[in-house]
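Asks: model the structure of this input:
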Amino acid sequence: MKKLPLKIVLLFTVLFASSNLFAQDFQGKAYYVSKTTMDMDEWGGRDMSPERKKQMMERMKSFLEKEYVLTFSQVESIYKEDEKLEAPGAGRGFRMGGSMTGGPKYKNVKTKEVIQDQEFFGKQFLIKDELKTIEWKMGTETKLIGQYTAFKATATVPVDRFDWRSMRRSNSDDEKKEKKKADKDSVKSTNTDITKSDDPLSEIEVPKTIDVVAWYTPQIPVNQGPDNYWGLPGLILEVNADRTTILCTKIVLNPSDKETIEQPKKGEVVTQAEYTEIITKKMQEMREMYGGRNRGRRGH
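Replies: Got it, this is the predicted structure:
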């Protein structure tokens, strides 16, 4: 009879040892730090001095580095930003994404429901949709995160086309040639159509999928996790997704003051597909406004 690998035995031991510790009314809080890296050279910073780059990164810090709290039970969770009082001037001069502010995100792993509180250009939305299943590939690699033994899992997930965290600049040689040609054609043309050179978003692209590495602990046997991530046999403590890392820094189990996990309720209810259509239309309006101003300048 073949012996089971030691790490598989460890996994089952941890699972069985933890299963009796969590009653139906169990609740916990996990605190996360989210950091997204940005290459300044990719966004026109090649000619900046090191001091200027440092200043820009400091201004963007409050946007690229955030703290979140995940309040979770066996079935439900709510993930929201742990907002801090900023120092005077912090974050000024950088408003990317400021008109698309994400609020609390509610997940129910039993009903497979996700609800995102979302602000878009001053209007409040409630994006209600099905909680998408993530096809995780389970690994046997482990590491310690704090006092918890975490196991590795990987997946390939689709990316929302308006997810700023995975946005990058299209700067291939072919695209540069195409842009130069479009610029020449737009000068010669009297056509009122918007050319690619008029479009401020034409040089931005988002990959269709990204590879994700997650680390979860069976010592907390709930299939919850930060942001959109869930579906593993233990709380997800760390996520590495493209340019973003989400890391758990603190866990409180069965706090004395339990918090009611409530669904967000304010805003116009839409599906994810409907919300994407709303954003697409708004972006089109902005393209037309931008293109109109450019044509006006060329006409003088």
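Asks: please count neighbours and contacts with C-alpha atoms only from this point.
Replies: Noted.
Asks: helices or strands up against the lengthiest helix in the chain?
Replies: Criterion DSSP state H: the longest helix present in the chain is helix 272-299. For helix 272-299, the elements it packs on are strand 123-130, judged by 3 or more C-alpha pairs under 8 Å, 6 or more residues apart in numbering; DSSP states H and E.
Asks: same question for the strand it packs on: list its buried residues.
Replies: Gln124, Phe125, Leu126, Ile127, Lys128, Asp129 (16 or more other C-alpha atoms under 10 Å).
Asks: now, which of those residues sits nearest Tyr275?
Replies: Distance to Tyr275 across the buried residues of strand 123-130 (C-alpha to C-alpha) is lowest for Ile127, with 7.1 Å.
Asks: now the longest helix of the chain, how far from the chain's geometric center?
Replies: On the basis of C-alpha atoms, centre = their mean, to the nearest Å, helix 272-299 sits 24 Å off its chain's mean C-alpha point.
Asks: got the angle between that helix and strand 123-130?
Replies: In terms of direction (axes from the mean of the first three to the mean of the last three C-alpha atoms, to 10 degrees), helix 272-299 departs from strand 123-130 by 140 degrees.
Asks: list the buried residues for helix 272-299?
Replies: Gln272, Tyr275, Arg287, Glu288, Tyr290, Gly291, Gly292, Arg295.
Asks: do the same with stretch 43-55
Replies: Applying a neighbour-count criterion of 16+ other C-alpha under 10 Å, one finds Lys53 buried in stretch 43-55.
Asks: over to stretch 71-89?
Replies: Buried, per 16+ other C-alpha under 10 Å, within stretch 71-89: Thr71, Phe72, Ser73, Gln74, Val75, Glu76, Ser77, Ile78, Tyr79, Lys80, Glu81.
Asks: let's see this one next to it:
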Amino acid sequence: MDKIHKKTNSMKIKQLTIILTILIGPFLIAQEQLRIEYELTEPEENFKYSDLPNALDIKVPKRYYELILNKDESIWKSFEKVDNNQNDGTVGRVTFFSPYGDIYKNVKEKVKMFEANLNSKKYIVKDSLQEINWKIMQESKEILNIQVNKAIYINKEKGIELIAWYAPKLNFKNGPDEYWNLPGLILEIENLTYFDDNSKMYQTYTATKIETLPQNKKIIKPTKGTIITQKELDKILEENFDKMKEMEGEGVDKD
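Replies: Model (predicted):
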């Protein structure tokens, strides 16, 4: 009788193992390559300056991005999406232009790369991914019906505060833009920057869609341009800024 019970239990365990493999297997495989859509929202206060008329209404359109990733690599890029609320007769409208291309990240090698077009020259900015010393918190919530946990990073000296929500069940150390290095995919992050005049600026990236991709979809690194570091890029930008100030100064009439 004991042998029959043992045999029956063994069969049940085997059947349960097969069922779990069928149910869990595709989910694990599906995580090998994902595409996540993010929505970037910014308050109007980010774009209001003291030299603008107070009566001018500012309309900040939402921006949309996608993150395509596998276990080690990812590409971050913007994409167009119809927003029916953008043609509402608002007086002032913010438009965006960036000289930078898509952001490639390799979290295994801790490398980032992106293209930059400056001074009619093409560059590839290649540098190390910034290590963020996250502090894991106890709070959790749901995004797209997925549990996410909270993590924060605060640098008072630079006036930076990051609030991230990551999904431990999506086992990728990656996230939107250049954010990464949490034990799960970052589905939402808020970036607050504080200035000396007590003003602040903040942006929020929130995931709005997750889908699986064929595993043979290749993530391509930037290839066109002279390779420089982030420090060298910052120097070029600083020189450009100084030239602009100099040209503005020369354009002022001196009586």
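Asks: just checking, Lys71 of structure 2 touches Gln33?
Replies: Yes - if you go by C-alpha atoms under 8 Å, Lys71 of structure 2 and Gln33 touch, sitting 7.4 Å apart.
Asks: Asp262 of structure 1 and Ile78 of structure 1: what is the separation?
Replies: To be clear, residue 262 of structure 1 is Glu; Asp isn't right here. Going from Glu262 of structure 1 to Ile78 of structure 1 by C-alpha to C-alpha, to the nearest Å gives 8 Å.
Asks: check Ser49 of structure 1 too.
Replies: Counting by C-alpha to C-alpha, the gap from Ser49 of structure 1 to Ile78 of structure 1 is 42 Å.
Asks: can you check Gly296 of structure 1 too?
Replies: From Gly296 of structure 1 across to Ile78 of structure 1, the span is 48 Å (C-alpha to C-alpha).
Asks: and what of Lys184 of structure 1?
Replies: Where Ile78 of structure 1 is concerned, Lys184 of structure 1 sits at a distance of 51 Å (C-alpha to C-alpha).
Asks: what of Thr276 of structure 1?
Replies: Counting by C-alpha to C-alpha, the gap from Thr276 of structure 1 to Ile78 of structure 1 is 22 Å.
Asks: gap between the helix or strand containing Lys54 of structure 1 and the chain center?
Replies: If you go by DSSP states H and E, Lys54 of structure 1 is part of helix 50-64. Centre-to-centre, helix 50-64 of structure 1 and its host chain are 20 Å apart (C-alpha atoms, centre = their mean).
Asks: can you list the residues that contact it?
Replies: Helix 50-64 of structure 1 is touched from outside by Ser34, Lys35, Thr36, Thr37, Met40, Gly45, Ala90, Gly91, Arg92, Gly93, Phe94, with contacts defined as C-alpha atoms under 8 Å, 6 or more residues apart in numbering.
Asks: ok, those vs Tyr106 of structure 1, which is closest?
Replies: Comparing the contacts of helix 50-64 of structure 1 against Tyr106 of structure 1 with C-alpha to C-alpha places Ser34 closest, at 17.9 Å.
Asks: nearest to Pro221 of structure 1 among the buried residues of helix 272-299 of structure 1?
Replies: Nearest to Pro221 of structure 1 among the buried residues of helix 272-299 of structure 1: Gln272, at 29.2 Å, using C-alpha to C-alpha.
Asks: aligned partner of that closest one in structure 2?
Replies: In structure 2, the residue paired with Gln272 of structure 1 is Gln230, using TM-score structural alignment.
Asks: over to Glu113 of structure 1?
Replies: So Glu113 of structure 1 corresponds to Val111, using TM-score structural alignment.
Asks: contacts only, for the match of Gln272 of structure 1.
Replies: The contact partners of Gln230 of structure 2, by C-alpha under 8 Å, 6+ apart, come to Val125, Lys126, Asp127.
Asks: would you agree the first one is in contact with Ala116?
Replies: Yes - contact status for Val125 of structure 2 versus Ala116: in contact at 7.1 Å, counting by C-alpha under 8 Å.
Asks: sorry, back to before: same list (the buried residues of helix 272-299 of structure 1) but as a markdown table, adding distance to Gly225 of structure 1.
Replies: A markdown table is the format used below for the buried residues of helix 272-299 of structure 1 (distance: C-alpha to C-alpha, whole Å):
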| residue | distance to Gly225 of structure 1 |
| --- | --- |
| Gln272 | 20 |
| Tyr275 | 24 |
| Arg287 | 37 |
| Glu288 | 40 |
| Tyr290 | 40 |
| Gly291 | 42 |
| Gly292 | 45 |
| Arg295 | 48 |
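Asks: ok, Gly175 of structure 2 - how many residues close by?
Replies: By the criterion of other C-alpha atoms under 10 Å, Gly175 of structure 2 has 28 neighbours.
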